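**Student:** Sequence unavailable; structure follows:
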């Protein structure tokens, strides 16, 4: 039985599949669907079972309302979508895939219809009574090689709003030296710094395109991510005040290393507070990250950067030896 109440969203879904919210009993089936799709489409990264389990634990993005899983007549998952949105956010972000053996049959178009309807519902539910809210907007992201996704998005009225560069820096070429100013100290990233770094991150990215403040739950997705590596991360503190001046939070995808043929330390987040910029903090954090990655047996340091980053990050990364190896795009549609 289809468990989604909205008639328009129901009508868009392929009747050959049984559609249901994803639950803990579906974790293996769900993860296997994503892995089968990734084996053909070869994305840089994809969600694994532990990531999906974390998603199901989310309170603000309740799985029963915000995920949909389509299974065939013998119970094999063939397609899924999910949506995330912060209560005060100006956009929802959609995710999903269709089993390669079932692609080209309109299932992706149906899932897109479900995502759009669920986005409208989330915006309506989050609206403050008596106050005008933002127009519902859905964002979808894809890597440049996935041309079938680009065709679907373009034909459905989405437009590219941003480009991102995936950048790599080989570690066999040595690590650059970068010293901190007197009065600044680089320390390990531990639980006692989770909240101070969250607040610093919200301050650093308050004027960055597409960024939204991270509440405690959203930040929990960062610090509790199964691939998060505190030992490869670091924070710069101002000694006199204890203020977080900058941070570098890193992860490592051990499973992905086998498929990609190299081990990489990935910088998920890098930021420096405005009042501390121009003092070499970002360079010091990146150099420290490279040293940590190399000591852990990594082959490359990697990160992603907005091609129009307002802080000049792209120029910094290039100066430190990072080279763009892949591109991705964000597509938006106002509903």
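**Tutor:** Nice, I can see it. Worth saying up front: this structure is predicted, and the values here are computed from it rather than measured.

**Student:** from here on, contacts and neighbour counts on C-alpha atoms
**Tutor:** OK.

**Student:** What are the buried residues along stretch 230-239?
**Tutor:** 230-238 (16 or more other C-alpha atoms under 10 Å).

**Student:** ugh, typo on my part, it should be stretch 298-310
**Tutor:** 298-306.

**Student:** can you redo the buried residues of stretch 230-239 as a markdown table with secondary structure and distance to residue 332?
**Tutor:** Shown next, in a markdown table, are those (DSSP: H, G, I helix; E, B strand; the rest coil; distance: C-alpha to C-alpha, whole Å):
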| residue | secondary structure | distance to residue 332 |
| --- | --- | --- |
| 230 | helix | 33 |
| 231 | helix | 36 |
| 232 | helix | 34 |
| 233 | coil | 32 |
| 234 | strand | 34 |
| 235 | strand | 34 |
| 236 | strand | 35 |
| 237 | strand | 37 |
| 238 | strand | 39 |
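
**Student:** re earlier: make CSV out of the buried residues of stretch 298-310 and add secondary structure and distance to residue 38.
**Tutor:** Supplementary listing: these in CSV, determined by three-state DSSP; distance: C-alpha to C-alpha, whole Å:
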residue, secondary structure, distance to residue 38
298, coil, 23
299, coil, 23
300, strand, 22
301, strand, 23
302, strand, 20
303, strand, 20
304, strand, 20
305, strand, 23
306, strand, 24
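
**Student:** Alongside the first one, take a look at this:
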């Protein structure tokens, strides 16, 4: 949305994930124009656009719902606006963080498990993808992702395979912690983008060992903190593992959904 002199007052966008039956939306209002109804107007346009997209993917005469998804901070104006428009809170995602300014706990690896860094070869990347896909297969609301879809998100410009920890047992990848660096308040911070363990290797302490090894990896490279995102209702109890490992919640983000009929 623009105002006088072509000033940008706010913007919004929608991204269709049709395979998942979802359309993701996001919108922002310029701080100088909060309270002027811009957010409401943007959301109205977003909903209309999402409805048009949903109609465009209809198959036959079957009436199928599509979820319009918005992620917002809980307890704020956006939270209240979405609820007032009929959105329901489907899930809460936590942003968790720990600092690296105290002595780190050494990881204890399960018997017969070895850990290494990713080689970055096409073969190794596919083995990691296969492991992560299985590990996240029981995560709420998640659709399977092909290697190409996963690689588009994870193998970015500047990708460093040395920051990916790979756990193997009997030559099979059974767990992985896929890490990267990011800037937070002008400081170097570590980010655990994905951490997963195959079902066959769970309940052995491997997830905690990978997390602690990730902390050490970042500390050795000068990071001052480590962060990650987690589903507050993870079926594997991942959020509790992170808490036991010294991480705390810094922000809670609500996943709000509105059903749109095709």
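**Tutor:** Thanks, I have it. Because the structure is a prediction, the values reported are computed rather than measured.

**Student:** if we can go back for a sec, now the buried residues of stretch 230-239 of the first structure as TSV including distance to residue 68 of the first structure?
**Tutor:** Formatted as TSV, those follow (distance: C-alpha to C-alpha, whole Å):
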residue	distance to residue 68 of the first structure
230	33
231	36
232	35
233	35
234	37
235	38
236	42
237	43
238	46
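
**Student:** Next up, the contacts around the most centrally placed residue in the second structure.
**Tutor:** Note on the second structure: the residue nearest the mean C-alpha position is residue 229, at 5.8 Å, using C-alpha atoms, centre = their mean. Neighbour list for residue 229 of the second structure: 93-96, 193 [criterion: C-alpha atoms under 8 Å, 6 or more residues apart in numbering].

**Student:** What lines up with it in the first structure?
**Tutor:** Aligned by TM-score structural alignment, residue 229 of the second structure pairs with residue 304 of the first structure.

**Student:** corresponding residue for residue 91 of the first structure in the second structure?
**Tutor:** By TM-score structural alignment, residue 91 of the first structure lines up with residue 22.

**Student:** I'd guessed residue 267 of the first structure sits against residue 293; true?
**Tutor:** No - contact criterion C-alpha atoms under 8 Å: residue 267 of the first structure and residue 293 do not qualify, at 10.2 Å.

**Student:** Can you pick out the residue with more neighbours from the two?
**Tutor:** A direct count of neighbours by other C-alpha atoms under 10 Å for residue 267 of the first structure and residue 293 places residue 293 higher, at 25 against 22.

**Student:** Map the more buried one across to the second structure for me.
**Tutor:** Match for residue 293 of the first structure (TM-score structural alignment): residue 218.

**Student:** repeat for residue 154 of the first structure
**Tutor:** Using TM-score structural alignment, residue 154 of the first structure sits opposite residue 83 in the second structure.

**Student:** Count the neighbours of that match for me.
**Tutor:** 14.

**Student:** That one looks like it's in a helix, true?
**Tutor:** Yes - with DSSP: H, G, I helix; E, B strand; the rest coil as the criterion, residue 83 of the second structure is located in a helix.

**Student:** measure it to residue 77 of the second structure for me?
**Tutor:** Here residue 83 of the second structure is placed at a distance of 10 Å from residue 77 of the second structure (C-alpha to C-alpha, to the nearest Å).

**Student:** Repeat that for residue 153 of the second structure.
**Tutor:** 30 Å.

**Student:** Name the residue in the two with the higher neighbour count.
**Tutor:** The neighbour count for residue 153 of the second structure versus residue 77, taken as other C-alpha under 10 Å, is higher for residue 77 (13 against 8).

**Student:** gap between the more buried one and residue 30 of the second structure?
**Tutor:** 14 Å.

**Student:** Not counting its neighbours along the chain, what's nearest the match of residue 91 of the first structure?
**Tutor:** Leaving out its chain neighbours, the residue that sits closest to residue 22 of the second structure by C-alpha to C-alpha, 6 or more residues apart in numbering is residue 67, at 4.7 Å.

**Student:** That neighbour maps to what in the first structure?
**Tutor:** Checking with TM-score structural alignment, residue 67 of the second structure has residue 137 as its match.

**Student:** so where do the helices sit in the second structure?
**Tutor:** Using DSSP state H, the helices assigned to the second structure run over residues 38-56, 77-84, 122-135, 147-154, 206-220, 238-244.

**Student:** tell me, the longest one lands on which residues of the first structure?
**Tutor:** Helix 38-56 of the second structure falls opposite residues 107-125 of the first structure when the two are matched by TM-score structural alignment.

**Student:** Perfect, that will be all.
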